[in-house]
Structure formats: C-alpha cells, structure tokens
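Peer 1: Here is my input; please provide its structure:
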Amino acid sequence: MGRNWYLLWGGSAISAVGDGIFLAALPLLAAHLTQDPKLIAGVSFFGALPWLLAALPAGAAADRYDGRRLLLTALWVQCALMALLATFHSAHIAFLYGMAFLIGTAENVPRAVGQPLIKATVDNHLLERANGRLFASQAVALQFAGPPLGGLLFAVAVPAPFWVNALTFAIAALLVTCMRTQRKERPQVRPKVAEGLRWLVKHKALRTVTVVSATTNLCIAMTMATLVLFAQHRLGLTNAGFGAFLATLACGGVAGGVLAERLLRYRNTVTVTVVLIPLMWLGIATVAHDLPTVAVFAVVSSFCTAVWGVATATLRQRAVPTELLGRVSSAQTLITWGVQPIGALLGGLTADYFGLLAPWFVAVALRTTVGLICLKPLRAHFSAAALNVHLAASPEHDAAVTFPDASR
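Peer 2: From the prediction side, this is the model:
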C-alpha cells in the first residue's frame, strides 16, 4: 500500500466523519421542524432517491473519465451544498428535501469512482486488507465519531454540524489533490450506461449477493426512517443522546472491518452473518428498552454487516474487469441503495399506522425470508478464507468462489 492509497484512505475517513455528522444532524433538523413521522421519513426518501436516478450515469462517468478529478469535483460540490444548508437551515422542510436530494446526488460520484481507485492503488492480494481497513475507518468516522459530534453540535447551534461537515469535505478534497495517479485515457467509444447492469445480472455470484444486500438496505431504511422518534420516545434520548445511540453501531463495524481478513478464512463466516443480522434486529424490537441493551444487539449486527461488506466488495473487485468496474459497482449501487427511498416510505407509513416498533418486525420477517432463500447459493459462492484471486472475470463464469491458501 503506497502513498496514493493512504491519501485516498485519509480523504475517505475524513469525509466519512462529515457523513456521520450529517447522519445525526439531518433527522434532528427534520424533527426540529416537524414531529410527523411521514414528513420525517420524507427526508430519508429524498436523500436516497438519487441512488435510483444517478447511480448508472455516475458509473459510466467513472469508467470514462479520470476518477481522481471526478472525486475532487464531487467533494467540492458537497462542501458547497453543506454550506448552503447551514445558511438556510430554518427554511421549510421542503427545502430540506431538496438539499437531501442534491447531496445524495453528489454522493453517487465518490461511490462510483471509489472501487476503481481502490483497485488502482492496491495490489490484488492486499484487497481484503485494504477493504477491511476502509470499512473499519468508515465505521469509526461514520458511526462512532461523527454522530455524537453531530448531535452535540446540533445541541449547541442548529447550523453548526453542517458548517463542520462542509469543512470535512474541503479537507478531504485537499488530500485527494495530493494524489498522483495516471490520468485515464478517454475511450474511443462512450461507455454504455446500462452495460454494467447487464453484466451484473448475468453473474450468478454477484447477482445473489446483490439481492441479499438490497434486502438488507431496504430493511435498514425502513427502521432508520423514524429512528430519531424511536430513540426519543422509546429510549428517552436527548439530541446529544441520539448521536451516542448511532455511535453504538460503530463498535461492531470497526471490529468487523479489522477482523474480516482473518475471519474470511473460515468456510461459514459469510453465511453466518446472513442469519445473525435479522436476529439482532428482532432483539432490538422485542427486549431492548434502554440504550445499553440496544447497543449489544447493534454491535453484533454492525459487526456482521462489516464482515459481509468486506467479503462482497472484494468479490466485486476481483470478479469484474477493470474497464467495467465503475459501471458494475454503480449497477449494484442502483439496486442495493436504490431501494432505500422505498424502504423509507414503507418505514414512515408503517410507523405512522402501526407504531414505531412495526418497521422492525417487518424488516425482520422480510430479511429472514430472503436470507434463507439465498443461503444455499451463498454457501456455494463463498467457501473458506478469502476471495479467490483467480476468479475468472466473466459474467458467464459461475463457478463457486474458492479461497486462496490461508498461509499467504
């Protein structure tokens, strides 16, 4: 891992701190403007909607243009949008919807170029380590450091978290500016936007993984849409306490990211995570009435999520040809993140009609059903310690993913 990787890693971690601040501050601002569950869920809906609309074009751009320049542009745009939100924070909630949509649109670009940039800055045999460190640092920044800071800053002054968020994007942009990468030559033929989606649909392993990930994100969006009300009414948390509540997720995510490289040596690691995640959600919905109890279940859930994320990201990076990686990654993003606005709407409506616990029970039932259906094919695709370095980069190659010798 060289200089470019560490600059990319540092920029990602710092911008993730800002994302964590935003994660806590945005629903708090929505709850500050209204207590209607449907209107609060609307913020999540408009924030996630761009994953449906902009993911595929962002992937095509990532495969055609220089990833570093695209990343820089996106970071500065996000910085400007955060400054605008901080300035007009007291506007109508419709303005909040619009800003959530624009910020989510800009976020598509770092997501699309991130996978090709990681693959370009890290040797193939180090991908598990790189992805594990990335997941761990993002868990610390996005869930542990950012949300408590966001809740604290919001308690001090409503616009403060958004100004600090703008600063994190500016610092991340300066770090990316210091990267020295070869500028990608523009291909003679414009990349076809939908080509990555077609490739993904034909690849059995990635297709199965995408179904499970999409279901997980749909369920998470359902519970997150009114999570601020769940924290305030069921757990009795303050604004600052809500940030601490989100931070409990980070402990498991950090551990999962750090240990994923070792845990993937064992045959059943990935499939065990598929089973454990909905069980932890069920615990939160049934027996958790205080922050410490919720934290126990949340830590295990986020640990499993991190291990799953490292495994599936590495599978994608090794299985997909470099010239298609941006589009295939964005096609997965279109599906796995594009379901979030649907989940947010379902979560808001379910909570409004059946109570704040109802989205958790629906999420448990849905995720358990899909997980059990996909369990057998997942066991065929994931077999032991790490993802096979020599997996054929062809959508027609559907052989089980085997793992290299653990002594590497």
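
Peer 1: C-alpha only now, for contacts and for neighbours.
Peer 2: Will do.

Peer 1: Tell me which helix or strand Leu153 sits in.
Peer 2: Element membership of Leu153, judged by DSSP states H and E, is helix 146-156.

Peer 1: before we go on, could you also do this sequence so I can check it against the first one:
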Amino acid sequence: MTQSVDPDAVADPPASSRASLWRDGNFLTMWSGQALSQFGEQITNLAVPVIAVVLLHATELEVGVLNAAGVAAFLIVGLPAGAWIDRMRKRHVMIWADLVRALALMTVPMLWWLGWLQIWQLILVAFVVGIAAVFFDVSYQSLIPSLVKTDQIAEANGKLESTAQIAHLAGPAIGGWLIGVLSAPVAIVINVATYLASFAALSTTRDHEVRRAPEDHEPIMTEIGEGLRWVFGNPLLRRIVGTTGVSNFFSTVVFTMLPLFLLRHLGFTVEALGIVLSLGAIGGLVGAVMTPRIVARIGEARAIPVSAISFSVAALFIPVAAIVPEVAFPLLVAQGFIGSFTVLVYNITQVTFRQRITPPRLLGRMNASIRFVVWGVMPIAALLAGALGQWLGVVPTMWIGAAGELFAALFVAIGPFWRMRELPAATTADADS
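Peer 2: Sure thing, here's the model as predicted:
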C-alpha cells in the first residue's frame, strides 16, 4: 500500500514504557489542552440548558429540539466524516474544530449582551458546535495510536478519561457558581478560552501519523461501507454497539428532561444542579483510576457486561427521586456516582479494545461508524423526549427512559463476554489490511 510522508510527522512514537507517558512532553502537551477544553465544556453543558430554561423560558419541546441540535451532526454527517478524516491528519482536524467551536460559542454572549438572543439562535449554535464536535471526537479517538505505542494505548486512554472525569467533577460546581455570579451567557466565554487553549496545545503537539496517499482513496461510499463492514462484521463490536446505542437512546430521553426536572419540578437552584452533577462525577474519576484493577481482577471481557448491567440499573434512581423528593439530592448524587463509575469502566475497556484491533487506516471510519449509531440515536431520542414531555409530562417521560435503559445491557450481558477473560488482540491479517 502506497503512503505519502507528511513533513510534520515524527519518526517514531514514544518509547514503550508504561511510566514513559509521564515523561513524554508531546503527549502531556496534548493532554493538558484537552483537560482545559473538557473543563470548559462542562460549564457550557450547564450554561446552555440554564439559558434555555431560565432566561428564554423554553418549553419541553424546545428543550428537546435544543438537545437534539447538539448531537444531530452525528446522524447527519457522522459516516462521511469518518471517511474524510481517514484521508486527513487527525490532529489538524481537531485544531480546526476547536477554532470553529470557539467562534460559534462566542456569539451567545454577544447576542445576549445586545439583547437579541432567542431560542432558535441557541439551537443554531448548538448545531454548529455539534458538527465541529463530530470531527473533533472522531479524530480524538483515532489520534491516540499515532501518539503512543500500542501497549500504551490503554494507559493513555485512562489518563485522558481521568482528566475528563476531573472536569466532570469540578466543572459543573464551578460552572454553577460562575453562572450565579456572572450569568450563564458570560460563563460561556470561559469555554471559548479553553477551546483556544486546546487549539494552541494541539498546534504544538507532534504525531507520527502518515496521511494516506491519494491513490489509496476509494469513492466515499465505498470507504463508508468498508468502515461499516469492519464494525458490524465483528460479533463483539456488534454487541458493544448494541448496548451503547440503546443505552444512549434511553439515557438521552432521561437527561433531556433533567434540567426541567431539577430546576422546575424539584425547585433546585442552578448552584445545586451543578453540585449534584459534580458530586456524581466523583464516581467517574474513581472509575477511571480503578479500571486497570477491575480489569486485572475479573478480566477485560467480563468487565464490559458487569459495568453495563450496573449503569443500566442505576438509571432508575433518577425518576425514583420524584417519588421521594425529600431525599432527591443524595439519591441523584448516588446515581451519578454509580453511573459515572461504571460508564468509565465500560468506556475505557471497550474503546481500548476497538483501537487495538482496528487497522490504522480504518480508525476514523471505525469510530465514525460506531458514533453514527450510538450518537446518531440521540437527536431522535431528544426530540422524542421533548414530545413526550409536552404530552405526558417530565416525570413519566423520565420513567420511560429509565425503564428502557434496562434493556441496554442485554447485548453484552447475554453472549460470549462471560466465557472469555481477555478480549482478542488484532490478528496479523487485521494489522496488514
């Protein structure tokens, strides 16, 4: 297979040593930029629904449309994005995506300051940011193998997930405080600054990725089909996609209604909402740290169904809070802790497996194909949540979502994962394909 050499690519990845990532300045530069941007994202993730619910007095349906707009891009451009990204340098795609997200988000405080901000403008910004997020996220999950050695991929994913969970831990609480002090639109400026910091960090990071030669390009539809066949031709990946997709669908139904449930139904303040999210995120941080020990104890393969069953059951805690509102705060914190912990165990394990077995030339299409399914269901679920919330009410809609999540674990809970301890590695044929 012919390949062209990119002048920005470094000759070799870092040395193969698990401790070496702490001494790898190249990885640490990228890691620090991502830590800042993930912190900023948590502020925006809280600020946008607060703007919609509190400042713009959005209805249940409008909240559903807003949430759908943020993830609609995975359904609309998710598949071709993977084929395009496999033709480009992933790091360069991430750099441009950061810049687009920063510029789009900056329009929110500007429109608010001018007194022109309306719900449709917020929806449009969410859609543009979502498109950039598609390209960034697919590239992000495909970049790691070009930064570190194969035997360091799990460690790199663990470090990145750890900082993501620290951002989930600190971001909402600090975001709630900032929104209370500065207002939600002004707090978004901090996210703009963190995206620019990520832009700078990625610009100075170097990878060893070699861009595919033009003569190696097939028609876009052919390449999309190749990515889909790779994912759905693997029985283990197929089951993982089933669990992840069903879980994302029904959890989106629940979490689309969550700001309305907490701010209107339970009467939480914005600060209290941020604290609930932050305390629950402690579980994710613990999960990221504990995943290697859990995998070593029960096996990589069994960690997937165990974690999937746990986060599916934990989802029931959220609507139960409506039955016992006097203990809603600790119940929601417990749900967040258990859910975050087990989702992190699941994600680190299955993402590492995906990256390990997929040939480098298919990484973008593999991730895009999976994201097309598991994120593509989310805008549909968000619209459904908005319609059900308007028709049945917020709490009944959340019960439907929580009950549906129980089915998510069945794809991995019934099948071959229990019979294995370790997941298979890439075969020689896979690596050469």
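
Peer 1: related to what we said a few turns ago, residues in structure 2 matched by the helix or strand following the helix holding Leu153 of structure 1, start to end?
Peer 2: Going down the chain from helix 146-156 of structure 1, the next helix or strand is helix 160-177, by DSSP H and E. Mapped onto structure 2 with TM-score structural alignment as the criterion, helix 160-177 of structure 1 occupies residues 186-203.

Peer 1: thinking again about what came up before, I'd like to check the angle between the helix holding Leu153 of structure 1 and helix 160-177, please.
Peer 2: 140 degrees (axes from the mean of the first three to the mean of the last three Cα atoms, to 10 degrees).

Peer 1: who touches helix 146-156 of structure 1?
Peer 2: Contacts with helix 146-156 of structure 1, where a contact means Cα atoms under 8 Å, 6 or more residues apart in numbering, come from 16-25, 28, 160-161, 239-244, 246-247.

Peer 1: Equivalent analysis for stretch 278-287 of structure 2, please.
Peer 2: Taking contacts as Cα under 8 Å, 6+ apart, the residues outside stretch 278-287 of structure 2 that touch it are 161-163, 165-166, 168-173, 332-345.

Peer 1: Provide the aligned range in structure 1 for it.
Peer 2: Residues 247-256 of structure 1 are where stretch 278-287 of structure 2 aligns, taking TM-score structural alignment as the criterion.

Peer 1: Nearest residue to the residue nearest the centre of structure 2 in space, ignoring adjacent ones along the chain?
Peer 2: For structure 2, the residue whose C-alpha lies nearest the mean C-alpha position (Cα atoms, centre = their mean) is Asp137; its distance is 7.5 Å. For Asp137 of structure 2, ignoring the flanking residues on the chain, the nearest one in space by Cα to Cα, 6 or more residues apart in numbering is Met94 at 8.0 Å.

Peer 1: Give the equivalent position in structure 1 for the one you found.
Peer 2: In structure 1, the residue matched to Met94 of structure 2 (TM-score structural alignment) is Leu71.

Peer 1: and what of Gly64 of structure 2?
Peer 2: Aligned against structure 1 by TM-score structural alignment, Gly64 of structure 2 finds its counterpart in Ala41.

Peer 1: and that match, how many neighbours does it have?
Peer 2: Neighbouring residues of Ala41 of structure 1 were enumerated by other Cα atoms under 10 Å; the total is 29.

Peer 1: Equivalent analysis for Ala106 of structure 1, please.
Peer 2: Burial of Ala106 of structure 1, expressed as a neighbour count using other Cα under 10 Å, amounts to 21.

Peer 1: wait, the residue nearest to Asp137 of structure 2 sits on Val134?
Peer 2: No. Taking Cα atoms under 8 Å as the contact criterion, Met94 of structure 2 and Val134 are not neighbours in contact, 9.9 Å apart.

Peer 1: Same drill for these two, tell me which one is more crowded.
Peer 2: When neighbours are counted by other Cα under 10 Å, Val134 comes out ahead of the other of Met94 of structure 2 and Val134, with 28 against 25.

Peer 1: I figured that one hits Ala73, correct?
Peer 2: Yes. Taking contacts as Cα under 8 Å, Val134 of structure 2 lies within contact range of Ala73: 6.6 Å.

Peer 1: Show me the contacts of helix 146-156 of structure 1 that map onto helices.
Peer 2: Applying DSSP state H to these, the entries found in helices are 16-25, 28, 160-161, 239-244, 246-247.

Peer 1: and the corresponding residue of structure 2 for Ile21 of structure 1, what does it touch?
Peer 2: Superposed on structure 2 with TM-score structural alignment, Ile21 of structure 1 falls opposite Ile43. For Ile43 of structure 2, the contact set (Cα under 8 Å, 6+ apart) comprises Gly171, Pro172, Ile174, Gly175, Gly176, Ala187, Ile188, Ile190, Asn191.

Peer 1: related to what we said a few turns ago, have a look at how far, on average, the match of stretch 278-287 of structure 2 is from structure 2.
Peer 2: Per the superposition on structure 2, stretch 247-256 of structure 1 and its aligned residues are separated by 1.3 Å on average (mean Cα distance after the TM-score superposition for structure 1).

Peer 1: Would you confirm that the match of Gly64 of structure 2 contacts Thr226?
Peer 2: Yes. Ala41 of structure 1 is in contact with Thr226 according to Cα under 8 Å; the separation is 6.2 Å.

Peer 1: Okay then, goodbye and thanks.
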